[in-house]
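Enquirer: The sequence and its predicted three-dimensional model are supplied below.
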Amino acid sequence: KYVAFLRKEKLADTTVIQSLFEKHWVVYAKRPFAGPKQVIEYLGRYTHKVAISNHRIKNVTNQEVTISYKDYRDGSKTKQLTLKNEEFTRRFSLHILPKRFVRIRHYGILSSNWKRGKLQQLQKELNVLRSSVELKTQHRKCYCCKVGNLVTLHVFGQRGPPKAYLIENTLSSVN
């Protein structure tokens, strides 16, 4: 897609495009430290978000923008950074994809084709527990009386419920 875009928009000459095909591209990925589940969770937090959310923008003037960020090299402390408007705009625009480009596409075993049968067969062969999505739709008997059906209303990840959910349910239980 990238090379086709370069050719169509005439953004690179023939020698540059040809040089891309002369290299043998190798993808190297180390094994994730905390396991594949944490990698998927990490990616999931960023695939549908903008480069910087509004709550991280602390101050905007005619000359500068102040943002908050986490400094992972300094014990994950939250710090503030002030940038000139031009530099902030430059950094923000680095996250804007060209037209028709997408951040992440499902492919391989996560593609739609795999989800319609092959994935379930593979999970069965590997004795993998069903996903939380499947468990959401399944009706189970009440743990106490073993009579009524339990219906899952919400499923939260390891990080727990979002703050807005906690606040909403705290307020409704007080009323």
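Expert: Cool, got the structure.
Enquirer: C-alpha only now, for contacts and for neighbours.
Expert: OK.
Enquirer: I'd like to know how far the closest residue to residue 114 other than its chain neighbours sits from residue 28.
Expert: Among residues not flanking residue 114 along the chain, residue 108 sits closest, at 7.5 Å (C-alpha to C-alpha, 6 or more residues apart in numbering). Using C-alpha to C-alpha, to the nearest Å, we find residue 108 at a distance of 17 Å from residue 28.
Enquirer: Structure two is appended below for comparative analysis:
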Amino acid sequence: MIGVLHTWDRILGYHPHIHYLVPGGGLSPDHTQWLPSENDFLVRVEPLSTIFRAKFKAALKEIGLFNAVASTVWNKDWVVHSESVGSGKEAMVYLARYVFRVAISNNRLLNIDNNQVTFEYQDSETKQQRQMTVAAFEFIRRFLQHVLPKGFIKVRYYGLTSPAKRNLLAMAMYLLGAHTPATIPKPAAKAELYCPKCCRPLRFVGRINYYERGPPL
């Protein structure tokens, strides 16, 4: 499992959440079989949301940060969204954009003038491109809240993707590959060249190097 922290929304608001890429299955207890999930279903999200909230709460208590969080947070429903993404290729491409990326790219900045900044964003409901103008200091405030502390680990690896489990990852890849027939196309036969006069195949004899001037006598 791979987790990537994402702290912003489309208008640079503070919206911390984590995207996880989770394998659709796992190794058997004896590590000899790959056990896939059934019908693109992994776990029920309702109980998973409750468990995640409890785990998060316990983790904050363990590191002494529990009192820094408003008590109303624990009375709200937490949301864990889970869905199948097929091979995961598109999800990987999506997450790759955020691994070493800042909250907003330069091409979204439309205008900076009179202490105001205008930028473009996509409306989450209509999927239409819209514009927003904010004061320069407000834009700076929104941007800086997404700058992570030095040394902060933004991407974390668990289970089969953990560096300590590389042997199990290799086994999983082997088992998955054993059930996936290779579909590499055979290279096309190299076309032969024929002499325009006698129409017989040409045979490579050697290469004549090109010189800008003739060799010395």
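Expert: All right, it came through fine. Just so it is clear, the structure is predicted and the values come from calculations on it, not from any experiment.
Enquirer: What TM-score do the two superposed chains give?
Expert: Scored against TM-score structural alignment, normalised by the length of the first structure, the superposed chains reach a TM-score of 0.54; 123 aligned residues with a C-alpha RMSD of 3.8 Å.
Enquirer: picking up where we left off before, more neighbours, residue 108 and residue 28 of the first structure?
Expert: For residue 108 of the first structure versus residue 28, neighbours defined as other C-alpha atoms under 10 Å are more numerous around residue 108 (9 against 6).
Enquirer: which one's the longest helix in the second structure?
Expert: helix 45-62 (DSSP state H).
Enquirer: circling back: the second structure: which residue goes with the residue nearest to residue 114 of the first structure?
Expert: Matched to the second structure by TM-score structural alignment, residue 108 of the first structure sits across from residue 159.
Enquirer: ok, now which ones touch the residue nearest the centre of the second structure?
Expert: Nearest residue to the geometric centre of the second structure (C-alpha atoms, centre = their mean): residue 95, 2.3 Å. By C-alpha atoms under 8 Å, 6 or more residues apart in numbering, residue 95 of the second structure lies in contact with 4, 19.
Enquirer: re earlier: thought the match of residue 108 of the first structure was touching residue 165?
Expert: Yes. In terms of C-alpha atoms under 8 Å, residue 159 of the second structure counts as a neighbour of residue 165; the distance is 6.9 Å.
Enquirer: The second structure: which residue goes with residue 47 of the first structure?
Expert: By TM-score structural alignment, residue 47 of the first structure lines up with residue 99.
Enquirer: so what's that match up against?
Expert: Per C-alpha under 8 Å, 6+ apart, neighbours of residue 99 of the second structure: 4, 154-155.
Enquirer: Tell me the counterpart of residue 108 of the second structure in the first structure.
Expert: Using TM-score structural alignment, residue 108 of the second structure lines up with residue 56 in the first structure.
Enquirer: returning to that earlier point: where's the residue nearest to the centre of the second structure, which helix or strand?
Expert: Using DSSP states H and E, residue 95 of the second structure maps to helix 89-99.
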